[in-house]
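J.: build me a model:
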Amino acid sequence: MTFEYLLTSFVVILLPGTGVLYTIAIGLGKGLKPSVAAAFGCTLGIVPAALASIIGVAAIFHSSALAFQVLKYLGVAYLLYMSWSILRSGGALEVSGEKRERTLSRTALDGILLNVLNPKLSLFFLAFLPQFVSLDSGNATSALLLHAFIFMVLTFIVFVGYGAMASLARDYVINRPNVMAWLKRGFAATFGALGVKLALSDS
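T.: You can find the predicted model right below:
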């Protein structure tokens, strides 16, 4: 494990993506505990992509246009669903009195699906992890698993930080309906734009 890997991973995780946006939206709308559930879900959603890159399944998606397109459009559909979910009554940015247990589990599940249905995540790991591990060594698989695990730990820590900052701003936001309305539109538009971008991408 090198400092370069830790630094590169940290920078990559800090960059705003669907997981970051989702965790921030949950932090603003529901508070700290649900944002931790969102961060946990997004982190768990990394597992299939990391394992796929390690065992080489990601190469199949890279070489099979049909497999990639199927997963891509499932991802597009889910991003558009998330856009609608934010705007609807009771969505991620809606302050409500739902039962905590069901809310946390559903929040985590949405986070998992956001990353599982992201076909580019497996390709990212396929290109990213081998750069920091000697694939000629006898322990290459163990080293790749360790690097993927560290990436997930960093993801969870950073996402919890994003969610905590969003939850701190929650009291300011929820007492200003106009601000909340614009935030809902902004997050919904962002998820919709990400869905359209993914649909139009060639790879």
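J.: okay, CA-based contacts and neighbour counts for the rest of this
T.: OK.
J.: please name the nearest non-neighbouring residue to Ala38.
T.: Ala108 (4.8 Å; C-alpha to C-alpha, 6 or more residues apart in numbering).
J.: what residues are up against Leu104?
T.: 33-34, 37-38 (C-alpha atoms under 8 Å, 6 or more residues apart in numbering).
J.: same check on Leu200?
T.: Listed by C-alpha under 8 Å, 6+ apart, Leu200 has no contact partners.
J.: before we move on, the earlier item: closest one of the contacts of Leu104 to Ile174?
T.: Pro34 (15.9 Å; C-alpha to C-alpha).
J.: quickly find the element holding the closest residue in space to Thr103 that isn't next to it in sequence.
T.: Of all residues not flanking Thr103 in the chain, Pro34 sits nearest, at 7.5 Å (C-alpha to C-alpha, 6+ apart). Assessed by DSSP states H and E, Pro34 sits inside helix 32-44.
J.: other SSEs contacting that helix?
T.: Judged by 3 or more C-alpha pairs under 8 Å, 6 or more residues apart in numbering; DSSP states H and E, the packing partners of helix 32-44 are helix 18-30, helix 100-116, helix 140-168.
J.: second chain to compare with the first, below:
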Amino acid sequence: MIDQTTLITYLAVLLGFVFIPGPAVLLTLARASSGGTRVGIATGLGIAVGDLIHTAMVVLGLSAVILASAFLFNLVKYLGAAYLIYLGIRAILEKPHVEGLSTAPRITPAKALKQGILAEVLNPKSAMFFLAFLPQFVNPANGAVALQLTILGVLFVAMGLLSTVTVAISAGSVGSFLRRNPAIFRWQGKFTGAIFCALGVRLALQEK
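T.: Modelled structure (predicted):
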């Protein structure tokens, strides 16, 4: 089991990570502002599921295999970048439904959940982060390494989910206001799409 001092230090470091605006927060913000609170929360849940998958990959050693191969790393990276840019272009080109704004959601929570999972899983930087970050707080003398990695990963996911849900609730309220104002609403999809495209380009240009 992880000792108390290590656990407290880990949680303190996590606070800084999860509440600093990053790709997960920006994705949730974009979805919540355009689709509402439920869509934003679904996006956050999708990202959390993706992070659980990354945790499992670290425990099983799969992340190390991907990161050790330049081909696999670039393959996953460009697939993830292409997916984000695809979502961005769709959002930019989509024509907003000005009539009945309050009753015509632009994306369902189920679809947002799936997109959140894919966007996070297809981000090799997330795999690299988990592989490099979690082991720093593991001590073999404290017991099974796999169990320690699992606990650390689950704690990260829980705090990350708290962060994205907070953002979703806040942005969802703002989104409701925007959808009641057609002039602003017409540009909302383009703003959301621009965020997705920017995240995709950022991912494509990043190196190991």
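J.: what does the superposition give as a TM-score?
T.: Taking TM-score structural alignment, normalised by the length of structure 1 as the basis, the two superposed chains have a TM-score of 0.87; 200 aligned residues with a C-alpha RMSD of 2.4 Å.
J.: re earlier: let's have the helices and strands packed on helix 32-44 of structure 1 in a markdown table, adding distance to Phe10 of structure 1.
T.: Shown next, in a markdown table, are the helices and strands packed on helix 32-44 of structure 1 (distance: least, C-alpha to C-alpha, whole Å):
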| stretch | distance to Phe10 of structure 1 |
| --- | --- |
| helix 18-30 | 13 |
| helix 100-116 | 18 |
| helix 140-168 | 7 |
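J.: of those helices, flag the one that's most buried.
T.: helix 18-30 (a mean of 26; mean count of other C-alpha atoms under 10 Å).
J.: tilt between it and helix 32-44?
T.: 160 degrees (axes from the mean of the first three to the mean of the last three C-alpha atoms, to 10 degrees).
J.: so what secondary structure elements neighbour helix 18-30 of structure 1?
T.: helix 32-44, helix 100-116, helix 140-168, helix 170-174, helix 177-200.
J.: average offset between it and structure 2?
T.: Taken over the aligned residues, the distance from helix 18-30 of structure 1 to structure 2 averages 1.8 Å (mean C-alpha distance after the TM-score superposition for structure 1).
J.: trace that helix over to structure 2 and give me the residue numbers.
T.: Counting by TM-score structural alignment, helix 18-30 of structure 1 falls onto residues 23-35 of structure 2.
J.: outside of that stretch, which residues touch it?
T.: Against stretch 23-35 of structure 2 from outside (C-alpha under 8 Å, 6+ apart): 38-41, 43-44, 47, 105-108, 112, 163-164, 167-169, 171-176, 179, 188-189, 191-192, 195-196, 199.
J.: returning to what we had before: next, the angle helix 100-116 makes with the helix holding Pro34 of structure 1.
T.: 30 degrees.
J.: the helix or strand following helix 32-44 of structure 1: average distance to aligned residues in structure 2?
T.: Next in sequence after helix 32-44 of structure 1, counting helices and strands by DSSP H and E, comes helix 46-55. Compared with structure 2 after fitting, helix 46-55 of structure 1 has a mean deviation of 1.5 Å; criterion: mean C-alpha distance after the TM-score superposition for structure 1.
J.: now helix 46-55 of structure 1, how far from the centre of its chain.
T.: Chain-centre distance of helix 46-55 of structure 1: 14 Å, with C-alpha atoms, centre = their mean, to the nearest Å.
J.: could you do stretch 190-204 of structure 2 as well?
T.: Distance, centroid of stretch 190-204 of structure 2 to centroid of chain: 13 Å (C-alpha atoms, centre = their mean).
J.: relative to Phe132 of structure 1, which of the helices and strands packed on helix 32-44 of structure 1 is closest?
T.: Among these, helix 140-168 sits nearest to Phe132 of structure 1 (C-alpha to C-alpha), with 8.4 Å.
J.: residue range in structure 2 corresponding to the closest one, please.
T.: Using TM-score structural alignment, helix 140-168 of structure 1 corresponds to residues 145-173 of structure 2.
J.: right, I'll call it a day here.
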